[in-house]
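**Student:** Following is a predicted model, sequence given first.
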Amino acid sequence: MTSLADNPKAVLLTPAIHRYVQDHAEPPTAIQLSLIERTRGLGAPFEMQVPHEQAVLLTLLARLVSARHIVEVGTFTGYSTLALALGLPPDGRVITCDLSAEWTDIAKHAWRAAGVADRVELRLGPASDTLRALPGEPHIDLAFIDADKPAYMDYWEQLVPRVRPGGLLLADNVLYAGEAADHRATGNAAAIRAFNDQVRADDRVEAVMLPIADGLTLARKRDDLTGKP
């Protein structure tokens, strides 16, 4: 019996192929390059920054859904926030949630330099509290989750009712360096594995997991909740 896993088109993403993919994405601006280098200077935390090709995808998705209202959970130094803001019209808004004033100070400098600071509203504090304080009706065009992994389920449940029909929900690190695919996963990988199962079973959305960077789930809120796309 043929398995979906038997895919002759699957490509092992070697470093050389990854560089090729990066070389064929929209190139980073001088401000984005500066932010990459500033974040690299932090040392180990640099691994939390989304890669540039993923940032390009975020900008494209924001434009594709004509987003005006975006919510991001997890700001770090603001690279993904900048990408989302670049996909907004001048009167659009990204509400981005984080706990670190130190890291988000780096972000604010980059947003100002890129001319999008007026499109970004930073809310410092627990993201769950920020999400609960948002209007309850569906009004979000795009939501991006990239924060503490054990809380992904809570963020998802807070966001799905607030995303408009046809809007997008994105979740980062859903492969967790491949560990989420192992049924013996523990810690953050186990939390991500449980979250992935939750999304797969959620009939409010239609979703696909993309093997970009550390794995990105792309989900569209259904136009109705009858189970039909």
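**Tutor:** Good, I have the coordinates.
**Student:** Please make it C-alpha for all contacts and neighbour counts, starting now.
**Tutor:** Will do.
**Student:** what comes up buried for the helix or strand Leu35 falls within?
**Tutor:** Using DSSP states H and E, Leu35 maps to helix 30-40. Applying a neighbour-count criterion of 16 or more other Cα atoms under 10 Å, one finds 31-32, 35-36, 38-39 buried in helix 30-40.
**Student:** which other helices and strands contact that helix?
**Tutor:** Contact partners of helix 30-40 among helices and strands, from 3 or more Cα pairs under 8 Å, 6 or more residues apart in numbering; DSSP states H and E: helix 79-86, helix 101-114.
**Student:** hold the first one in mind and look at this next one:
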Amino acid sequence: MSKQTLGLSDRIYDYLLSASLREIGILHRLREETANHPYAMMQISPEQGQFMALIVQLLGAKKTLEVGVFTGYSSLTVALALPPDGKIIACDVSEEYTTIARRYWQEAGVAEKIDLKLAPALQTLDNLLAAGEAGTFDFAFIDADKENYDAYYERALQLVRTGGLIAIDNVLWGGRVADPQVQDNSTQAIRRLNEKLHQDERITLSLVPIADGLTLALKR
């Protein structure tokens, strides 16, 4: 994982941020607090957050889905980009991590936009499908346990509308996906999903080398 875009020198990365990042104070404070967390590497980079906010605005999204919340940087970024009547269904299993997220959502005035489901994400996604929510989401972001990435993707593909977008994080996995010597379960799961998406005619595909690799899958 990486909290900044892979493959850039510190000098170029610092320039990238100085020339383009428009991170408001509350996002910066959340990122700084999370930097001291034992699992700080799980947080998305600020340039990725800004990119996702732009995507949400381009889509005209009102209803979005997030699988994997952690301390809430990605959900806060998306919530701030949504219109006043926008909504995020946010899936996570950690009360501890999401307590930090809730505090910042409340301070930013977006807590009412975010419906946090503290349960296994597959259970939440299946419940949404059973409730007739298929084809009603504009955008989905997947950033959780890698072994379930394919299952999350398949459910998200049902839940987003035609023309909706699924964004999948960590698809370059710190470069480990390109190293044949690395064969752990998480790396293999990401490799399999990357190979599947490359051939998946249900979507229009782009793997963007921002942060730790972000796949964009537009539902046809």
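**Tutor:** Arrived safely, thanks for sending. Note that the structure is a prediction, hence the values are computed from the model and not measured.
**Student:** on that earlier part again, the helix holding Leu35 of structure 1 corresponds to what range in structure 2?
**Tutor:** Mapping helix 30-40 of structure 1 onto structure 2 (TM-score structural alignment) gives residues 25-35.
**Student:** mind listing what the residue nearest the centre of structure 2 touches?
**Tutor:** What sits nearest the mean C-alpha location of structure 2, by Cα atoms, centre = their mean, is Phe141, with 3.8 Å. Residues near Phe141 of structure 2 by Cα atoms under 8 Å, 6 or more residues apart in numbering: 65-67, 166-169.
**Student:** can you check Phe195 of structure 1 too?
**Tutor:** Contacts of Phe195 of structure 1 (Cα under 8 Å, 6+ apart): 152-153.
**Student:** Structure 1: helices as residue ranges?
**Tutor:** Taking DSSP state H, the helices of structure 1 run over residues 15-23, 30-40, 52-64, 79-86, 101-114, 127-132, 152-159, 187-201.
**Student:** Off-centre distance for the strand ranked longest in structure 2?
**Tutor:** Criterion DSSP state E: the longest strand present in structure 2 is strand 160-169. Its chain's C-alpha centre and that of strand 160-169 of structure 2 lie 11 Å apart, by Cα atoms, centre = their mean, to the nearest Å.
**Student:** where's the residue located most distally from the centre of structure 2 relative to Lys196 of structure 2, distance?
**Tutor:** Residue farthest from the centre of structure 2, counting by Cα atoms, centre = their mean, is Gln181 at 27.4 Å. Going from Gln181 of structure 2 to Lys196 of structure 2 by Cα to Cα, to the nearest Å gives 21 Å.
**Student:** Tell me the counterpart of Ala167 of structure 2 in structure 1.
**Tutor:** Under TM-score structural alignment, Ala167 of structure 2 pairs with Leu170 in structure 1.
**Student:** quick one: its match from Leu42 of structure 1, how far?
**Tutor:** For Leu170 of structure 1, the distance to Leu42 of structure 1 - Cα to Cα - is 26 Å.
**Student:** So between the two, which is more surrounded?
**Tutor:** Leu170 (21 against 11; other Cα atoms under 10 Å).
**Student:** what's near enough to touch the more buried one?
**Tutor:** 142-145, 216-219.
**Student:** Make TSV from those residues and add distance to Pro15 of structure 1 to it.
**Tutor:** Shown next, in TSV, are those (distance: Cα to Cα, whole Å):
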residue	distance to Pro15 of structure 1
Leu142	31
Ala143	30
Phe144	27
Ile145	26
Leu216	19
Thr217	22
Leu218	24
Ala219	28
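**Student:** Please report which of these has the highest neighbour count.
**Tutor:** Counting by other Cα under 10 Å, top hit in those: Leu142 with 30 neighbours.
**Student:** quick one: what's aligned to that residue in structure 2?
**Tutor:** So, by TM-score structural alignment, Leu142 of structure 1 is matched to Phe139.
**Student:** Kindly provide the distance from that match to Gly68 of structure 2.
**Tutor:** Phe139 of structure 2 is 14 Å from Gly68 of structure 2, where distance means Cα to Cα.
**Student:** likewise Val171 of structure 2?
**Tutor:** 15 Å.
**Student:** just Ser18 of structure 2 next, same as before
**Tutor:** For Ser18 of structure 2, the distance to Gly68 of structure 2 - Cα to Cα - is 28 Å.
**Student:** Compare the two and say which is more crowded by neighbours.
**Tutor:** A side-by-side neighbour count of Ser18 of structure 2 and Gly68, using other Cα under 10 Å, places Gly68 first with 23 against 10.
**Student:** shouldn't the more buried one be in contact with Ala140?
**Tutor:** No. Counting by Cα atoms under 8 Å, Gly68 of structure 2 stays clear of Ala140, with 10.9 Å between them.
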